[in-house]
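Undergrad: curious how this folds, go ahead:
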Amino acid sequence: MSEHLVDARGHRCPVPSLRLRKAMEGLAPGVRITLLATDPMARIDVPYLMADLGGTVCDVKEQDGILTITVETGAVPTG
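TA: Prediction:
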């Protein structure tokens, strides 16, 4: 299983969510992606993004000002 990592450290909102969304394009449901972000708004924005895309936030950790957010892709929305 390949690891998917999106490094958006140093970028302000909405860049972390946009990069995560781009990384999710074309991935099958159930794939896990880890987002690294320093913008605290990612803690709020990513769950909204996952709700829109049918995905799940699996884990959120913060250490030394770096958020590590693990998400799982959901079914690809239609329409």
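Undergrad: only C-alpha atoms for contact and neighbour calcs from this point on.
TA: Noted.
Undergrad: give me the nearest residue to Arg9, chain neighbours excluded.
TA: Once flanking residues are discounted, Arg9 sits nearest to Ala37: 4.4 Å by CA to CA, 6 or more residues apart in numbering.
Undergrad: for Val71, same thing?
TA: Nearest residue to Val71, sequence neighbours excluded (CA to CA, 6+ apart): Val57, at 4.4 Å.
Undergrad: is it true that that neighbour touches Tyr48?
TA: No: assessed by CA atoms under 8 Å, Val57 is found out of contact with Tyr48, at 9.7 Å.
Undergrad: the two: who's more crowded?
TA: Val57 (19 against 16; other CA atoms under 10 Å).
Undergrad: in the chain, which helix is the longest?
TA: Determined from DSSP state H, the single longest helix within the chain is helix 42-53.
Undergrad: to check against the first, give me the structure of this:
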Amino acid sequence: MTQSLDLRGLKCPLPTLKTRKALLTMTKGERLTILADDPMAAIDIPHFCNEAGHRLVEMTREGENRLCFVIEATGH
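TA: Coordinates of the predicted model:
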């Protein structure tokens, strides 16, 4: 199952905090797709995934400020 979050318009640290909150409700193997436009998200979300043990499946940049992340939850 895949869930989505549209975090465009939110500034650091909100994209990471909302990502963490969503992943807490997910089971192992579920995926979360995130849209963000805060440039810091390109640093913060991959770092969060590494620290929390979630797998960053994909990170793409569309245009100058649009980021898309796909994260696989590891469960909790």
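Undergrad: if we can go back for a sec, mind listing what the residue nearest to Arg9 of structure 1 touches?
TA: The contact partners of Ala37 of structure 1, by CA atoms under 8 Å, 6 or more residues apart in numbering, come to Asp7, Ala8, Arg9, Gly10, His11, Pro16, Ile66, Leu67, Thr68.
Undergrad: in structure 2, which spans are strands?
TA: 2-6, 31-36, 55-62, 66-72 (DSSP state E).
Undergrad: on that earlier part again, chain center to the longest helix of structure 1: distance?
TA: 8 Å (CA atoms, centre = their mean, to the nearest Å).
Undergrad: what's the answer for stretch 55-63 of structure 2, then?
TA: For stretch 55-63 of structure 2 - counting by CA atoms, centre = their mean - the centre lies 9 Å from the chain centre.
Undergrad: quick check: buried residues in it?
TA: In terms of neighbour count (16 or more other CA atoms under 10 Å), stretch 55-63 of structure 2 has its buried residues at Arg55, Leu56.
Undergrad: excluding chain neighbours, what is closest to the one residue sitting closest to the centre of structure 1?
TA: The residue lying closest to the centre of structure 1 (CA atoms, centre = their mean) is Leu20, at 4.6 Å. Leaving aside its sequence neighbours, Leu20 of structure 1 sits nearest to Val6 (CA to CA, 6+ apart; 6.4 Å).
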